[in-house]
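Undergrad: pasting a predicted model and its sequence here:
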Amino acid sequence: MIVDAILKRILKDGSLTIINHAGLRRVYGEAPIPDHGTGPVPGPATIRITDPRFTRKFVSGPELAFGEAYMDGTLVVEEGSLYDVLGMMIHNLHRYSRASRFFKAHWALNRGLRWIYQHNPVHRAERNVAHHYDLSGELYRQFLDADQQYSCAYWPPGVADLEAAQEAKKRHIAAKLLLREGQTVLDIGCGWGGLALLMAREHGVRVTGITLSKEQLGVAQQRARDQGLEDLVEFRLQDYRRVTETFDRIVSVGMFEHVGVNHYAAFFDRTRALLKPDGVFLLHTIGRAEQPGGTNAWLRKYIFPGGYTPALSELAGAVERSDWILSDLEVLRVHYAETIRHWRERFAAHRDHVVNTLYDERFYRMWDFYLTGCEVVFRFDRQVVFQAQLTRELGAVPITRDYITDDQRTAEATARRGGPHWGTPVMRETG
């Protein structure tokens, strides 16, 4: 059995039982999974695969085969959980994949073709964004925090609540931007507007938020009206390549993953041209703490077409070639795993609503696989988050990092006291 031979070579830790369509049972794993110190250790699990074509599909593409089988209901978790199954697989692939010529060849091919998959001119970028972000807004409300932050939260000591962690993330980013009243800020990939509105509300800056999602744009614009911040915040349906003004500050959170390696030079050249000489650019992006690779085939097909998370060597090289100064770099480890754990648990709690009202069982299983798979790669593999602070001049930011913590704590204390608040709250009738 081809799949059996491949799995025996890599599944050495933990205990995974696979029952195939003919009822044949195979057990993989010879030693306990060590505690990584990054979260719950995957436990023993049993899966049943009912599709007789699974072997052929696995050999053609293991990532697609497992993901599609779970979506279609032909891969059933009979003991343990999907977290246990995927966590065990990711742990073992990270540790033992070099011993498998099959996986090495598969990943080499995937990396070699990434230039095709990541070709994202404006029209394709718009289509790729719509594929994911123009889903029902109600779907995202099932699992995100109240401010609808769809990016990695920040978990300082003592913070255990998703809402508080997302507020900490926004203020952490604002502190790195050195915001001052009256400055102009460009928010590239502004999502539903939460960060832009916080910056305007707490710092009195004028923010232009741009997105390629019509669904997100409508929500963000309504939120600006509801909060009386229309004079300070403008949201547009616009690609960053078509912005013409210059700004004191630029921020981009969770958007760079959609740019594509082919377009890094254009991205950094364009953002540099949009920033004033003494300005600051804060880039928050998922990255890989390893050498460059390719995007998971299942994730690329079903969740993020055109997406890619860069290695630091790719990010730094592109920054240097565009003549930026990397003035600060922070690597957030495990923060995203904790964020996604909260999303996954909230999503599971609303399963019936997603299946019966919003979409269907297959869609739910697709997103369950997506959220669980992403959580385990941030726990047991080399996925991290980079926060890169970029400037055009050496003296644009202080020469020590104390100001980041000081500004964040000041903003948190001011918010607890109920101010400052720029703009006039709008009273609206209800009912």
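TA: Great, that's in hand.

Undergrad: going forward, measure contacts and count neighbours with C-alpha atoms only.
TA: Fine.

Undergrad: counting neighbours, what do you get for residue 23?
TA: Residues lying near residue 23 (other CA atoms under 10 Å) number 11.

Undergrad: again with residue 270
TA: 17.

Undergrad: try the one 4 residues further on
TA: In terms of burial, residue 274 registers 21 neighbours under the definition other CA under 10 Å.

Undergrad: repeat that for the one 10 residues further on.
TA: Taking other CA under 10 Å as the criterion, the count of residues near residue 284 is 25.

Undergrad: now residue 14
TA: By other CA under 10 Å, the residues close to residue 14 number 24.

Undergrad: contacting residues around it?
TA: Going by CA atoms under 8 Å, 6 or more residues apart in numbering, residue 14 touches 28, 29, 30, 31, 32, 33, 42, 43, 44, 88.

Undergrad: could you check how far the last one is from residue 101?
TA: Looking back up the chat, that one is residue 88. For residue 88, the distance to residue 101 equals 20 Å [CA to CA, to the nearest Å].

Undergrad: of those two, give the one with the bigger neighbour count.
TA: Legend: neighbour count by other CA under 10 Å for residue 88 and residue 101, higher for residue 88 (27 against 12).

Undergrad: so which of the contacts of residue 14 are in helices?
TA: residue 88 (DSSP state H).

Undergrad: show me the contact partners of the longest strand along the chain.
TA: In the chain, with assignment by DSSP state E, the single longest strand is strand 275-288. The contact list for strand 275-288 (CA under 8 Å, 6+ apart) reads 173, 176-178, 246-257, 309-312, 382-393, 395-397.

Undergrad: put this next to the first one:
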Amino acid sequence: MLTHRFFDKVVRRGDLEIAYADGRCGRYGDGHGERVKIRLTDRATERKLLLNPKLAFGEAYMDGRLVIEAGDLEALLVIAIDNMGHLENHGVFQWLDLAERGLRKLVSHNPVQRSRRNVHHHYDLSRGLYDLFLEADRQYSCGYYATAASTLEQAQLDKKLHIAAKLKLDRPGLRILDIGCGWGGLALYLAEATGAEVLGITLSTEQLRMARERAKARGLERSVRFELIDYRHLEGRFDRIVSVGMFEHVGPAHYRAFFDKIAALLTPGGVALLHSIGSTHSPTATNPWLRKYIFPGGYTPSLSEVLPAVERSGLWTADIEVLRLHYAETLRDWHARFMANWDQAAALYDERFCRMWEFYLVGCELSFRRMGQMVFQLQMARDIEALPITRDYMVDWERRHRDDAQPRKATDERTEAAE
């Protein structure tokens, strides 16, 4: 059987048993690790796994055509990841992988209208969904786990504190721009903590509504504004610019335009901080399942792609920090909360959506633990003297503000699901 021969060649590590649609079974791997048994419910699924496994694997799970009968999704994905090299070196898949790499700039090309559609696909989902796994401030990006005992709430607050320290908020009244402001949590924090005037911009209508509601609820409408606008259309000057979790949606074809815009928007003594998912590998294509179902147009850059665009913009790269396992811990916390609220998620959407979201959260966590994904924070300035020549000011800021930093209670700003 062709499918059996395929898995026999590809799965060299782990302990995987497959029950096929015709009743036959196969055992694969070296027998080490947690035993996993799956059942493929039809021959069509087997054919799809042969033709495009990176896409078909996730589709089969979310559609209920790949059923886990022993072990769990994490254990199954560990086997898949540990054998990825054998898959990519297997015959026709070398050509498929080369084609994906060759098309990576095309599929992540994000002009304004496509960017808006991509944002709507993911970020304009029901408010109630995000309430099920995010903390009260709705920080939908990597937390900063300062200690092993950090809760999700504390990690997200410490992330904001860590970013604020790198922005060098050394005087009141600074004008700050937050590109890709999400539901407004970081913008509101910066205004409250420093007295800054903040503009947050987004392409998500749902995020915009909630961010404005939150600013009004806190009495911050005069100091924090939120607008629906693409960064490419923004004019003005800002003392500080921050962008968290948005750069992954820019696409390599637009990196030069992005950093040129940062340089144009910064005042001469201005400072910018970019927080983004990155890859420790050479440039490669986005996983096709993730691109199709979760983040259309999304792309994880390597620093080798980012830094040349920064250099050409004339900006100084003042500091780079790589956060290795912080996002893995964040995703683990999100996954645990989502699974605890599975029934509510299924009531908002359906069981297929829940399996899709589970696959997304578990797969992404493992990509940070085992596949070279990381988060980088890139600090930039227009002027060589805009920042101190040591990093002490960052540590000093965090020490001064950490004792006062306590997560907001979950009773604030939570609203009923819009849908």
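TA: Thanks, I have it. Because the structure is predicted, anything quoted here is derived from the model rather than measured.

Undergrad: returning to what we had before: list buried residues within the contacts of strand 275-288 of structure 1.
TA: Listed as buried from the contacts of strand 275-288 of structure 1 are 173, 176-178, 246-257, 309-312, 382-392, 397; burial here means 16 or more other CA atoms under 10 Å.

Undergrad: related to what we said a few turns ago, most neighbours of all the contacts of residue 14 of structure 1, which one?
TA: So for the contacts of residue 14 of structure 1 (other CA under 10 Å), the most neighbours sit at residue 88, 27 neighbours.

Undergrad: aligned to that one, what sits in structure 2?
TA: Counting by TM-score structural alignment, residue 88 of structure 1 lines up with residue 79 in structure 2.

Undergrad: ok, the nearest residue to that match once chain neighbours are set aside to residue 58 of structure 2 distance?
TA: Leaving out its chain neighbours, the residue that sits closest to residue 79 of structure 2 by CA to CA, 6 or more residues apart in numbering is residue 14, at 5.7 Å. Here residue 14 of structure 2 is placed at a distance of 19 Å from residue 58 of structure 2 (CA to CA).

Undergrad: re earlier: right, and the match of residue 88 of structure 1 touches residue 13 too?
TA: Yes. Residue 79 of structure 2 lies in contact with residue 13 (CA atoms under 8 Å); the separation is 6.9 Å.

Undergrad: tell me which strands and helices the top helix by length along structure 2 is in contact with?
TA: Taking DSSP H as the criterion, structure 2 has its longest helix at helix 351-370. Packing partners of helix 351-370 of structure 2 (3 or more CA pairs under 8 Å, 6 or more residues apart in numbering; DSSP states H and E): helix 53-62, helix 73-82, helix 326-340, helix 342-348.

Undergrad: now do the same for residue 122 of structure 2: its match in structure 1.
TA: Using TM-score structural alignment, residue 122 of structure 2 sits opposite residue 132 in structure 1.

Undergrad: and residue 325 of structure 2, by the same measure?
TA: Residue 325 of structure 2 maps onto residue 334 in structure 1, by TM-score structural alignment.

Undergrad: what of residue 336 of structure 2?
TA: By TM-score structural alignment, residue 336 of structure 2 lines up with residue 345.

Undergrad: the helix or strand harbouring residue 103 of structure 1: average distance to aligned residues in structure 2?
TA: Assigned by DSSP states H and E, residue 103 of structure 1 falls within helix 101-112. On superposition with structure 2, the mean distance recorded for helix 101-112 of structure 1 (mean CA distance after the TM-score superposition for structure 1) is 2.1 Å.

Undergrad: what does that helix contact?
TA: 6, 61, 97, 98, 292, 293, 294, 295, 297.

Undergrad: run the last query once more with 6 Å
TA: Taking contacts as CA atoms under 6 Å, 6 or more residues apart in numbering, the residues outside helix 101-112 of structure 1 that touch it are 293, 294.

Undergrad: now do residue 142 of structure 1 against residue 176 of structure 1, distance only.
TA: 30 Å.
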